[in-house]
Each structure stands twice: as structure tokens, then as C-alpha cells.
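Visitor: here are the coordinates; sequence isn't available:
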């Protein structure tokens, strides 16, 4: 059910980790170390992914190495949105991957790449096609963000919301399918690449789109999915019931699950971007989720070959 566990989401983005509370990312490094150790203790065969960085930053990777965090992950991940938020061109994707490969011996995955339809749906079509051309075969895993547009009434998970200006409103146009369930032209452009370029789709607590998402992904032939299990949501009523339903629905996909979002009562910032008071509690959450959804499989011992058959083989 789970092929990889990602530790946090965009930790060098102030919308997802508060740099005022952890300016040198040392507390984040401790979270990665403890979570990586906890995941490995439960299932040593599971791939551990350092939360996808955004922006793509060599110095941040080196800082994580200095904190010892890279010793407890197997993959380094990057996120990029060159036609929406980043200050570089889409054609630079291979060079951006190479920048990170130059400072680590870990494989580099692109765990979020997307182009929205905020300006024009034709721009998204171009973005899908060009992204596939540049990245398929270049990196082991690619996840397109995302399948569905985010409904405007839900609000985007950022720290500063509307104060971000047009950057905030682009969050609502990143899907290949509109919020009303109708496909965009970008979906047709994505379909030929679905087996090689997976999807990244966040599912909100009790998300009504879950079953539709599964149906669309199976229809498209998607094999690889990235999603999240929110530590903050784990304190909601019947959280495990929701997590069970989500993971059962996604059982047919090779899933990278992201663990992130600090419960408000467990961090000094009283916000999901806050480092936790006790990073071991985050590690314990990661371990519990792996134990529940991706425990180590015991390899069956081969059956003994009967003596009569053995004699025919010698």
C-alpha cells in the first residue's frame, strides 16, 4: 500500500514551516532524524523521503546534511512550479535536478510539479507536455500536482492566505479537473503520461472527492500516487476511521505518504507550521502510521523440497 514515507512537506517554505521559530532548521533536522529512525525501526525496507523542498536550494540540502538529517532518509525530493510561483523557466528542470544531485548522493525525486490554469487552460496543456518531455526518464519518481482543483470555499493551506495576492489564488487552479468535476484540456494532455508521471493529491479530512479520485486515477492508468496523512488531523473525531478509509481506497496504487502538519496544541506557534515542542511525538505518529499501513512483510521461507525430488536434481 505504501512504497515510501515522506517526512514533512516543503519544510524550507515559510507557508509550511515557521522560520521564525526555527531559523536554522535544526529543530526540523531533529524531526527528520527521529522520524527517519522510527520509520526504519518499523519497516526497514520502506523508502524514506526528505520533505520536498520549495524553493530548490543546494544550501538548504547542505544545511540538512550538517544537521545529520540526510543520514536518516533515502531520497531527497524537490518541488517546482516554474510557470506559477518560481522565478525560473520550465526548460530549466533538468538543470534544477542536477543542482541537487551535485550536493548529495541520494536519488532525487520530483514529488510536486505543476502548472495551473489560472491564466489560461492552454498554458496548463503546454506545461503537462513539456514537463513530461523534460522529466520522464530523468528522475525515478514524478508526481503531477494535482488531479483536482482546490474548491475556493475550502481555502488553501498557507500561512498568509489572501495577503499573498495573486500567488494565493493560483492554488485553486492547479488541478486537471475543475472543482465542479469537469475535466480541463490538461487532463487529456496528461493521460498519455499517467503511467510514468504519477499524481499528487491532498485529501482533506473526510474529503468527499476520494472515491471520484480513485475512479479517475484507475481510468487514466495512474500507478504512483503521493498524498498525506496529517498529524494535526489525527486529533480529530474518528481520525483513524478516516485514515483507514483513505488508505483502503488507495490500496491499488504505489503510494508515497507524507507526514506533516503540527497539531496546534503541540507546538509553540499554535499553528500547523510550528516545530513541535517534542519532535519524538511526531516520530511516534510516523511510526504508528507505518505500523498500521505498511508494516514489514515477513518473507515466507521456501518449502522444503522432498527427498525424492532432490535426488532427481542432483
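Guide: Received the coordinates, thanks. Only a predicted model underlies this, so the values are computations on that prediction, with no experimental measurement involved. Numbers count the residues shown, from 1 in each chain.
Visitor: please count neighbours and contacts with C-alpha atoms only from this point.
Guide: Noted.
Visitor: any idea how far residue 186 lies from residue 174?
Guide: Computed as C-alpha to C-alpha, to the nearest Å, the residue 186 to residue 174 distance reads 10 Å.
Visitor: chain center to stretch 281-300: distance?
Guide: 17 Å (C-alpha atoms, centre = their mean, to the nearest Å).
Visitor: quick check: buried residues in it?
Guide: Of the residues in stretch 281-300, those buried by neighbour count under the rule 16 or more other C-alpha atoms under 10 Å are 281, 282, 283, 285, 286, 287, 288, 289, 290, 293, 294, 295.
Visitor: got a markdown table for those residues, with secondary structure and distance to residue 151 too?
Guide: As requested, these are exported to a markdown table (DSSP: H, G, I helix; E, B strand; the rest coil; distance: C-alpha to C-alpha, whole Å):
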| residue | secondary structure | distance to residue 151 |
| --- | --- | --- |
| 281 | helix | 32 |
| 282 | helix | 29 |
| 283 | helix | 32 |
| 285 | helix | 29 |
| 286 | helix | 29 |
| 287 | helix | 32 |
| 288 | helix | 31 |
| 289 | helix | 28 |
| 290 | helix | 30 |
| 293 | helix | 29 |
| 294 | coil | 31 |
| 295 | coil | 35 |
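Visitor: between these, which sits nearest residue 162?
Guide: Comparing those against residue 162 with C-alpha to C-alpha places residue 282 closest, at 29.5 Å.
Visitor: got the contact list for the closest one?
Guide: Residue 282 is in contact with 31, 35, 231, 276, counting by C-alpha atoms under 8 Å, 6 or more residues apart in numbering.
Visitor: run the last query once more with 10 Å
Guide: 7, 31-32, 34-35, 38, 231, 259-263, 266, 275-276, 288 (C-alpha atoms under 10 Å, 6 or more residues apart in numbering).
Visitor: now do stretch 106-121: distance from first to last residue.
Guide: First-to-last residue span, stretch 106-121, C-alpha to C-alpha: 36 Å.
Visitor: next one: it to chain centre, how far?
Guide: Relative to its chain's centre, stretch 106-121 lies at 12 Å (C-alpha atoms, centre = their mean).
Visitor: now that stretch: buried residues?
Guide: 106, 108-118, 121.
Visitor: follow-up on the earlier one: could you export the buried residues of stretch 281-300 as JSON lines, including distance to residue 202?
Guide: Below are these laid out as JSON lines (distance: C-alpha to C-alpha, whole Å):
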{"residue": "281", "distance to residue 202": "23"}
{"residue": "282", "distance to residue 202": "19"}
{"residue": "283", "distance to residue 202": "21"}
{"residue": "285", "distance to residue 202": "18"}
{"residue": "286", "distance to residue 202": "17"}
{"residue": "287", "distance to residue 202": "21"}
{"residue": "288", "distance to residue 202": "20"}
{"residue": "289", "distance to residue 202": "17"}
{"residue": "290", "distance to residue 202": "18"}
{"residue": "293", "distance to residue 202": "18"}
{"residue": "294", "distance to residue 202": "19"}
{"residue": "295", "distance to residue 202": "23"}
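Visitor: and the comparison structure, right after this:
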């Protein structure tokens, strides 16, 4: 079942939203307002989540409040990777949550993407799983570990500058608990101890061949909550609705936080998936369509966070 809908992924991260086109995030805020209202019109009981921020930035949240975006969401989400990308230690997790809570005391904070990769050493990832659970379980209502699978090298990571980012780019391929060849890393056993309290975040590509395998792994691990995405850009591919139907049916036994993101090239101000839309209402309309199809008011969760 669908537990919530997230409006974009890491909108304050220049790899996922182009700040040159939207320097004060006013277009993103307008997108949130339109989309939040559209989701509520279809299903007023579905939890609306402000796209997980990375970096964790209370000043950006205040900017969103100033633009009126916080009025149309129920949850504020954060993403953190202190060992791989962020400039703060893993032990600072409670402080980072407190920074956001201080500026949005009226809304729950969810940690919708957390993780430690195995780029440097697989032992570091195993430590990261346990330490992240120790610091966040009980502190925030929902936590999603990124990710179940390593990203295949041949697929490429969804960043703006790719290999030019140096090791920051290549770390994207080592964030999973399971290697590209399907073999488990040591961290998988550590995660299994926390699977009931810490969900998973796993992107599925269009016609992703790993979907059924992922479902089996998650059920074996005892995972209850999953965050994944539905791509606005993919919705224009032939057979998109059939793929979305298959994906959401396969995931129906989990409490799913679905993330809406990625701009079709022909509808962006710039021909890139990170671009803001020429008309944000078109993105809102896509989200409303998806909510109507996969989380209509009659079947969605009836309580908010």
C-alpha cells in the first residue's frame, strides 16, 4: 500500500535540481504547492512529503516556508551520507535532525535516504548500518536505508556532472547491501537485525530486471517499509503505464513511500531530467494521476504522520 508521496528527490542538491534555472527555489516551491494541492484533491489522507533535502539545511527549509511550500506538505524529509558525501560525522545525526526540527516544530521529520557505502571498505558499511540504526531508530518515525542493491556500473548514476565529480560519483555504485553480481555484502546481516525498524530505499529503473529479486530479498529480510520512485520522464516511454502497474503491484505488500521526480526533456526549461518544468502544473497533474491510480482515497492509509 502507498504510505506517502514525496515531491521530488533532493531538490536543494545541484545534481538533482538545476539551481541556475531556479536560483531561489521559487519554481520548486510553486511545484510543491501545486503538487501538494493536487495530491490532496485526489486523496486528502495521503501523507505529502517535501522532497528529501541533501544537504540538510535549515535555511533552505526556511526559504520553503517563505515561499509557502510548507503549507502543502505534511512531512519534511532529510537525506544523509556522513561517511561518503557529507561534511559532518555520523555521530552528528541527532544534531542534524534537531536543526530541522527547530525550524519546523509542527511537522514530523523523516530520514528518507540514509546510507554508508562499501567504496572504501565493506567493514565500514557494516559499522554504518549499526551506527545509523542506533542513532536514528526511535528519533524519527521513518528511516529508509539506501540501498538494497549496488547500482550496476553500466547504468550510470543520475547526477549532473557524472565522472567529473571524481570519487563522489563512483561511490554511487557501492551503496547497496548486495553486490552487482547478486552476492550479499557483510552489511546485509547487520541490516537484517534492523529491518523491522529501518526500511529500504531502492530505485527501480524502467523495466528493471531486479524487481522480483528485490521483493524476495525484502520479504526474506522482514522489510516493512520501502521508498521508491515513479519517474515523470518515464511516463512518456511506450508501455510506461504497464510498467508502473507491474512495479506497484509487485511492491503492494510493503508500506511504500513513492517519490515523484525527473523531468521529461521536452517539458523542461532545459532538456535534462534535473530541470524545472516549463509548466509545474504538468508535473502536478502527473502526480495526481499516479495517486488516483495507485493510492486512491478509498484504499490509502487513513492517518497522517
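Guide: Done, it's in. No experiment lies behind these values; they were computed from the predicted model shown.
Visitor: one step back: can you pull the residues that touch both of residue 186 and residue 174 of structure 1?
Guide: 115, 116, 117, 124.
Visitor: thought the first one was touching residue 144?
Guide: If I follow you right, that is residue 115 of structure 1. Yes. With contact defined as C-alpha atoms under 10 Å, residue 115 of structure 1 counts as touching residue 144 (8.8 Å).
Visitor: so what sits against both of those two?
Guide: 128, 131, 174, 175, 176.
Visitor: turn these into CSV, columns for distance to residue 160 of structure 1.
Guide: Below are those laid out as CSV (distance: C-alpha to C-alpha, whole Å):
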residue, distance to residue 160 of structure 1
128, 28
131, 29
174, 19
175, 22
176, 25
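Visitor: wait, which of these is closest to residue 100 of structure 1?
Guide: Proximity of these to residue 100 of structure 1 (C-alpha to C-alpha) peaks at residue 131, which lies at 18.1 Å.
Visitor: what does that closest one align to in structure 2?
Guide: For residue 131 of structure 1, the aligned residue in structure 2 is residue 132 (criterion: TM-score structural alignment).
Visitor: and its match, how many neighbours?
Guide: 19 (other C-alpha atoms under 10 Å).
Visitor: and the one 4 residues further on, by the same measure?
Guide: By other C-alpha under 10 Å, 20 other residues sit near residue 136 of structure 2.
Visitor: in structure 1, which spans are strands?
Guide: For structure 1, applying DSSP state E gives strands covering 2-7, 47-53, 75-80, 108-113, 142-145, 198-200, 224-230, 254-260.
Visitor: out of those strands, which is closest to residue 310 of structure 1?
Guide: Nearest of the strands of structure 1 (C-alpha to C-alpha): strand 2-7, 37.6 Å.
Visitor: picking that back up, residue 25 of structure 1 is nearest to which of the strands of structure 1?
Guide: strand 47-53 (12.6 Å).
Visitor: show me what that closest one is packed against.
Guide: strand 2-7, helix 26-42, helix 58-66, strand 75-80, strand 108-113, strand 254-260 (3 or more C-alpha pairs under 10 Å, 6 or more residues apart in numbering; DSSP states H and E).
Visitor: turn those into TSV, including distance to residue 50 of structure 1.
Guide: As requested, these are exported to TSV (distance: least, C-alpha to C-alpha, whole Å):
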stretch	distance to residue 50 of structure 1
strand 2-7	5
helix 26-42	8
helix 58-66	10
strand 75-80	5
strand 108-113	10
strand 254-260	10
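Visitor: who wins for proximity to residue 163 of structure 1 among the ones you listed?
Guide: Closest of those to residue 163 of structure 1 is strand 75-80, at 21.7 Å (criterion: C-alpha to C-alpha).
Visitor: how about the closest one: buried residues?
Guide: Using 16+ other C-alpha under 10 Å as the test for burial, strand 75-80 of structure 1 gives 75, 76, 77, 78, 79, 80.
Visitor: may I ask which two of those are separated the most?
Guide: Of all pairs in the buried residues of strand 75-80 of structure 1, the most separated under C-alpha to C-alpha is 75 and 80 at 16.6 Å.
Visitor: show me what residue 101 of structure 2 lines up with in structure 1.
Guide: Looks like residue 101 of structure 2 aligns to residue 101 there (TM-score structural alignment).
Visitor: OK, contacts around its match?
Guide: If you count contacts by C-alpha under 10 Å, 6+ apart, then residue 101 of structure 1 has 58, 76, 95, 107, 108 around it.
Visitor: residue 267 of structure 1 too?
Guide: Residue 267 of structure 1 touches 21, 273, 274, 275, 276, 277, 278, 279, counting by C-alpha under 10 Å, 6+ apart.
Visitor: just the ones of those residues in helices?
Guide: residue 279 (DSSP state H).
Visitor: how close does residue 87 of structure 1 sit to residue 55 of structure 1?
Guide: 10 Å.
Visitor: so the two - more neighbours on which side?
Guide: Using other C-alpha under 10 Å, the more surrounded residue of residue 87 of structure 1 and residue 55 is residue 55, with 18 against 10.
Visitor: residues in contact with that one?
Guide: Taking C-alpha under 10 Å, 6+ apart, one finds 10, 11, 12, 13, 78, 79, 80, 81, 85, 86, 87 in contact with residue 55 of structure 1.
Visitor: now, which of the residues you listed sits nearest residue 166 of structure 1?
Guide: Nearest to residue 166 of structure 1 among these, with distances taken as C-alpha to C-alpha, is residue 85, at 9.9 Å.
Visitor: check contacts around residue 40 of structure 1.
Guide: With C-alpha under 10 Å, 6+ apart, residue 40 of structure 1 has these contacts: 34, 46, 47, 48, 72, 73, 287, 290, 296.
Visitor: if we can go back for a sec, highest neighbour count among the contacts of residue 267 of structure 1?
Guide: That'd be residue 275 among the contacts of residue 267 of structure 1, by other C-alpha under 10 Å, with 27 neighbours.
Visitor: which residue packs closest to that one, ignoring adjacent ones?
Guide: residue 267 (5.8 Å; C-alpha to C-alpha, 6 or more residues apart in numbering).
Visitor: helices - which of the shared contacts of residue 115 and residue 144 of structure 1 land there?
Guide: 128, 131.
Visitor: count the residues that sit near residue 208 of structure 2.
Guide: 11.
Visitor: with residue 221 of structure 1 instead?
Guide: Neighbour count of residue 221 of structure 1, defined by other C-alpha under 10 Å: 16.
Visitor: now the one 4 residues further on
Guide: The local packing of residue 225 of structure 1 (other C-alpha under 10 Å) involves 25 other residues.
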